[in-house]
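Asks: Predicted model follows, preceded by the sequence.
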Amino acid sequence: MPTIIFIQPDGSEQRIDAPLGLSVMQVAVNHQVPGILGDCGGSCSCATCHGYVEREWAQHIPVAEPYENDMLTCAADVTESSRLSCQIIVTPQLDGLVIRLPPTSR
């Protein structure tokens, strides 16, 4: 089972074993990761699962679709590494994926 690492703005980490096929947002919500709300349930319509994908991991996940980029305009503190975690599906290749939470997520 891949491990996903969530890092809070204060540097604290939460390492979670993530079942294959779930979205990173579902994994976070199921483990009560602070800052990942997933208000829309993963339908890419709220941006409450915004996080930053570490650069070295960007090549391991699909490029954001236009609708995800549109929804990111609703998030605060967006950067080039911003992604909606509801759009990232856990695969074996994501073992060790690091998601940093934005400062406004708490």
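Replies: Arrived safely, thanks for sending.
Asks: hey, let's count contacts and neighbours off CA atoms from now on
Replies: Will do.
Asks: Now do the contacts for Ile99.
Replies: By CA atoms under 8 Å, 6 or more residues apart in numbering, Ile99 lies in contact with Ile4, Ile5, Phe6, Ile7, Gly51, Tyr52, Val53, Glu54.
Asks: May I see those residues organised as CSV, with neighbour count and secondary structure added?
Replies: As requested, these are exported to CSV (neighbours: other CA atoms under 10 Å; DSSP: H, G, I helix; E, B strand; the rest coil):
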residue, neighbour count, secondary structure
Ile4, 21, strand
Ile5, 19, strand
Phe6, 27, strand
Ile7, 20, strand
Gly51, 29, strand
Tyr52, 22, strand
Val53, 21, strand
Glu54, 14, coil
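Asks: Put this next to the previous one:
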Amino acid sequence: MAILNVIDRQGRAHELEAVEGWRVMEILRDYKVGIEGVCGGSCDCGTCHVVVSKDWAARLPEPRDEEVDALDELPLIEPTSRLSCQIIWSDELDGLTLTLAEAA
């Protein structure tokens, strides 16, 4: 089983079993680690904002324009900020590490 490593907003580390083809947002919500995902993955709300670890950021597909636009509307982003609804899990992401961004 592939593992998604998550640091929650309280600084606690979680190892989550990930499912092929699921959005990372869905995995985070399923484990109830603090992601809302209000828009359900339509890249419209920014409540699934995560910060991907620097060593993983370049290994992910580039964000599409709509994700970049949604991130630009958030009050504080990092160079490796992403919307977890736009990252589709594949076994190549085994070990991906990310931190939940502060709630907007």
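Replies: Okay, I see it. Fair warning: this is a prediction, and the values are worked out from it, not measured in the lab.
Asks: show me what contacts the residue sitting nearest the centre point of structure 2?
Replies: Most central in structure 2 under CA atoms, centre = their mean is Ser84, positioned 2.9 Å from the mean C-alpha point. With contacts defined as CA under 8 Å, 6+ apart, Ser84 of structure 2 is in contact with Arg23, Val24, Met25, Cys48, His49, Val50.
Asks: and with 6 Å instead?
Replies: Contact analysis of Ser84 of structure 2 by CA atoms under 6 Å, 6 or more residues apart in numbering lists Val24, Met25, Cys48.
Asks: same thing with Thr91 of structure 1?
Replies: The contact partners of Thr91 of structure 1, by CA under 6 Å, 6+ apart, come to Leu20.
Asks: Helices along structure 1, start to end?
Replies: Taking DSSP state H as the test, the helices found in structure 1 are 24-30, 55-58, 66-72.
Asks: Could you provide these in TSV, with additional columns for mean neighbour count and distance to Val90 of structure 1?
Replies: Shown next, in TSV, are the helices of structure 1 (neighbours: other CA atoms under 10 Å; distance: least, CA to CA, whole Å):
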stretch	mean neighbour count	distance to Val90 of structure 1
helix 24-30	21	6
helix 55-58	12	12
helix 66-72	15	17
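Asks: Quick check: closest non-adjacent residue to Gly21 of structure 1.
Replies: Closest residue to Gly21 of structure 1 apart from its sequence neighbours, by CA to CA, 6 or more residues apart in numbering: Val90 at 5.3 Å.
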